[in-house]
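Enquirer: sequence unknown, structure follows:
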């Protein structure tokens, strides 16, 4: 088995890949679908709950927060505007990277932030 780290949308996933030969592949194809499903289900780890993923939404650049559109405890959908950051006289909408629940709002209207500062924790 080989272990890899894959980054998708700034989220890091660790995966393991097993190399098999052609004979093993053919024998796996000939198994009944139920047996293959049982085997894969027993190897999978339980998924982490999305509501408490602990995803931190950070400032992409330095600027000032001109509005905060969510509160702690509020459910949000991927792409929903969480807050607006003014940088270089432009308003930048900061959106939710995934569905979840806001666990903490770490900034307020008028706050000055630097690139990488935590804004909201999902």
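Expert: Good, I have the coordinates. Here the structure is a predicted model, which is why all the values come from computation and not from measurement. Numbering: from 1, shown residues only.

Enquirer: drop to CA atoms for contacts and neighbour counts, all remaining ones
Expert: Will do.

Enquirer: host element of residue 71?
Expert: Using DSSP states H and E, residue 71 sits in no helix or strand.

Enquirer: putting a second one here so we can go through both:
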């Protein structure tokens, strides 16, 4: 642990940060891969359509769509928690949900297929 003192708007904050090494990151990644998934994806990816992939590693907090749903651009697809922040993943296009590759509680890595829209 490293301690830092930060002054912001005339307030002083003491912050402790844990240094992440390549070994500790690799161990955490392997543990996440080895952990059993809470449920299987609802469908397998199909050819064509717009693929929505995970932009960062994290875990799925909620899935707001199901296969066959018609959606609009900007509509909430799912919530991805990364670094204790909840990130809303929204649709970049209008369309129909062709596949959902994740379920609540799943751990994802960058590039993993989340949803496919046709």
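Expert: Looks like it came in fine. Keep in mind that this is a model prediction, so the values were computed, not measured.

Enquirer: Next, count neighbours for the aligned partner of residue 70 of the first structure in the second structure.
Expert: Correspondence of residue 70 of the first structure to the second structure, assessed by TM-score structural alignment: residue 65. Neighbours of residue 65 of the second structure under the rule other Cα atoms under 10 Å: 18.

Enquirer: Which residue, other than its chain neighbours, is closest to residue 65 of the second structure?
Expert: If the residues on either side of it in the chain are set aside, residue 65 of the second structure comes closest to residue 77, at 5.7 Å by Cα to Cα, 6 or more residues apart in numbering.

Enquirer: is it true that the one you found touches residue 94?
Expert: No. Using Cα atoms under 8 Å, residue 77 of the second structure makes no contact with residue 94, being 11.9 Å away.

Enquirer: Over in the first structure, find the residue span stretch 7-26 of the second structure aligns onto.
Expert: So stretch 7-26 of the second structure sits over no part of the first structure, by TM-score structural alignment.

Enquirer: what's the span of that stretch from first residue to last?
Expert: Using Cα to Cα, to the nearest Å, the end-to-end distance of stretch 7-26 of the second structure comes to 33 Å.

Enquirer: what comes into contact with stretch 78-97 of the first structure?
Expert: Outside of stretch 78-97 of the first structure, the residues that reach it under the criterion Cα atoms under 8 Å, 6 or more residues apart in numbering are 57, 59, 61-70, 76-77, 98-100, 120.

Enquirer: Go again with 6 Å.
Expert: Stretch 78-97 of the first structure is contacted from outside by 63-70, 98-99, using Cα atoms under 6 Å, 6 or more residues apart in numbering.

Enquirer: Contact partners for residue 68 of the second structure?
Expert: For residue 68 of the second structure, counting by Cα under 6 Å, 6+ apart, the contacting residues are 96-97.

Enquirer: Could you check which of residue 77 and residue 94 of the second structure has the larger neighbour count?
Expert: Counted by other Cα under 10 Å, residue 77 of the second structure and residue 94 do not tie: residue 77 has more neighbours, with 21 against 14.

Enquirer: can you tell me which residue in the first structure aligns to that one?
Expert: Aligned partner of residue 77 of the second structure by TM-score structural alignment: residue 82.
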